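In: Build me a structure from this.
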Amino acid sequence: MTGPQPCHGAAKVAARDQLLTARRRRSLTDVGAAARAIADHLLAAPEVRRAATVAAYVSVGTEPGTTSLLDRLVDAGKRVVLPVLLPDNDLDWAAYHGPTSLAPARRGLLEPVGAPLGLDAVATADVVLVPGLAVSREGMRLGRGGGSYDRALARVPVGTFTCVLLYDDEVLPDVPAEPHDRPVSAAATPGGVLRFR
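Out: The predicted model follows:
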């Protein structure tokens, strides 16, 4: 199958519940090992090595961890921008300058405290790293359902390296998708970087 598959919202809800349950069962040791492996793979990827600006995010809970990745990107001389969740679930962006540049925000998130760069700042990134719960082999990403990253990805120029960070077993043959869902060009897992197109 290719492209978005028609679905009812119930299929997405069921898939999200299943994936979140599986994530909650992961040990902190597994989460930490996955974070290190994903960071190693991404920092070795030619798209990331060439990038001047990387749009990323601060992981929460049992998401594949990004804390070390963010600092390693900064240490490698990359400009890192992180999302700031707006009341309408859209994403503004601000620069990351290390852990002390983050503050607690709504929904248990950590966000950068610097000056907002605007909704379109994501379009200036050479690499866009996004969260997700799963991805299909064609690059259709299943997120948490707020639509924030689908809106952000709609602003990213075609050809930009867009990559979802996942565990190996979250790359699936298919995921429920709708026409507004935006595909990504790759997935980074502990097993490596999988490019879709």
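
In: C-alpha only now, for contacts and for neighbours.
Out: Noted.

In: Walking through the chain, point out its helices one by one.
Out: Ranges of helices within the chain are 9-24, 28-44, 46-50, 67-75, 148-154, based on DSSP state H.

In: what comes into contact with the last one?
Out: Around helix 148-154, the neighbours that count as contacts under Cα atoms under 8 Å, 6 or more residues apart in numbering are 89-91, 119, 122, 130, 143, 180-182.

In: I'd like these laid out as TSV, including neighbour count and distance to residue 162.
Out: Rendered in TSV, the data for the contacts of helix 148-154 read as follows (neighbours: other Cα atoms under 10 Å; distance: Cα to Cα, whole Å):
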residue	neighbour count	distance to residue 162
89	13	20
90	17	18
91	22	16
119	18	17
122	28	11
130	23	7
143	20	14
180	11	16
181	20	14
182	21	10
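
In: between the helices of the chain, which gets nearest to residue 163?
Out: Nearest to residue 163, of all those, is helix 28-44, at 9.5 Å by Cα to Cα.

In: For the comparison step, fold the sequence that follows:
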Amino acid sequence: MSDKAALRRHLLDTRRRLTPEQRLSASLALADHALALPELASAETVAAYLSVGAEPGTRALVHSLHARGVRVLLPVLLADNDLDWAPYAGPEHLVPAGRGLLEPDGERLGPNAVTAADAVLLPGLAVDGHGMRLGRGGGSYDRVLARLTASGASPALVVLLYANEVVARVPVEPHDHPVQAVVTPDGVRRFGA
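Out: Purely as a prediction, here's the structure:
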């Protein structure tokens, strides 16, 4: 088993052991810390995502950003694991999309819509002291990050995690990109350029 696979398995097992109460408490604290980020406070457009399963909860954060008047883009998973984007218009405009995912029922904006975001909130399983993020391994967000680089866009990249998922070292590959900050229920940690 690779280092990435072993770390993923360990972190996913730890997430599954969290109680519903622990998850709810973590999601509310995560939203409070994220909403205080200057990168989100000044953002006109934020590419976000709706958490599923035991992921750190993002629904309160997404709803709060939308209530502030921020244009929130949510991913729409394509058949090849790439991501299209659609604007969030409230919880009543979300539809089941398979794999436990919810997606907006509105207009699809295309995979390049993410390049207009001022900030991109990234799911992940871990981040290390250099800001290197470990994802789930599907490659969807690797494509997003490559698309941002290719377009010359430079939004704030923020990963949302549980506190124990900030680790000493994440195995990296040449296509991996660092993030500028991690938000956990315990607070915010920033990484150098």
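
In: Among the contacts of helix 148-154 of structure 1, which are located in strands?
Out: Secondary structure assignment (DSSP state E) places 91, 130 from the contacts of helix 148-154 of structure 1 within strands.

In: And the residue nearest the centre of structure 2?
Out: In structure 2, the C-alpha closest to the average C-alpha coordinate belongs to residue 122, at a distance of 2.3 Å (Cα atoms, centre = their mean).

In: residues contacting the residue mapped onto it from structure 1?
Out: With TM-score structural alignment defining the correspondence, residue 122 of structure 2 maps onto residue 130 in structure 1. By Cα under 8 Å, 6+ apart, the residues touching residue 130 of structure 1 are 56-57, 149, 162-165.

In: Indicate which one of the helices of structure 1 is closest to residue 136 of structure 1.
Out: Each of these was scored for nearness to residue 136 of structure 1 using Cα to Cα, and the closest is helix 9-24 (12.4 Å).

In: Report the distance from the closest one to the chain centre.
Out: Centroid displacement of helix 9-24 of structure 1 relative to its chain, using Cα atoms, centre = their mean, to the nearest Å, is 17 Å.

In: Show me what that helix is in contact with.
Out: 62-63, 133-134, 142, 144, 170, 175-177.

In: Would you mark the buried spots in stretch 10-30 of structure 2?
Out: The neighbour-count check on stretch 10-30 of structure 2 (16 or more other Cα atoms under 10 Å) flags 11, 15, 23, 26-30 as buried.

In: would you list those in JSON lines and tack on distance to residue 187 of structure 2?
Out: As requested, these are arranged in JSON lines below (distance: Cα to Cα, whole Å):
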{"residue": "11", "distance to residue 187 of structure 2": "19"}
{"residue": "15", "distance to residue 187 of structure 2": "18"}
{"residue": "23", "distance to residue 187 of structure 2": "16"}
{"residue": "26", "distance to residue 187 of structure 2": "11"}
{"residue": "27", "distance to residue 187 of structure 2": "12"}
{"residue": "28", "distance to residue 187 of structure 2": "12"}
{"residue": "29", "distance to residue 187 of structure 2": "8"}
{"residue": "30", "distance to residue 187 of structure 2": "8"}
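
In: So which bit of structure 1 is stretch 58-77 of structure 2 matched to?
Out: Using TM-score structural alignment, the partner range for stretch 58-77 of structure 2 is residues 66-85.

In: which one among the contacts of helix 148-154 of structure 1 gets closest to residue 71 of structure 1?
Out: Ranking the contacts of helix 148-154 of structure 1 by separation from residue 71 of structure 1, with Cα to Cα as the measure, puts residue 130 on top at 16.5 Å.

In: who does the top strand by length along structure 2 touch, helix- and strand-wise?
Out: Across structure 2, the longest stretch assigned as strand under DSSP E is strand 71-77. Using 3 or more Cα pairs under 8 Å, 6 or more residues apart in numbering; DSSP states H and E as the contact criterion, the elements in contact with strand 71-77 of structure 2 are strand 45-47, helix 59-67, strand 83-87, strand 102-104.

In: Can you tell me which of the helices of structure 1 is nearest to residue 192 of structure 1?
Out: Ranking those by their distance to residue 192 of structure 1 (criterion: Cα to Cα) puts helix 28-44 first, at 5.7 Å.

In: That closest one to helix 67-75, inter-axis angle?
Out: 20 degrees (axes from the mean of the first three to the mean of the last three Cα atoms, to 10 degrees).

In: what's the counterpart of residue 49 of structure 2 in structure 1?
Out: Under the alignment (TM-score structural alignment), residue 49 of structure 2 maps onto residue 57 of structure 1.

In: Next, the buried residues of stretch 58-76 of structure 2.
Out: Buried, per 16+ other Cα under 10 Å, within stretch 58-76 of structure 2: 58-63, 65-66, 70-76.
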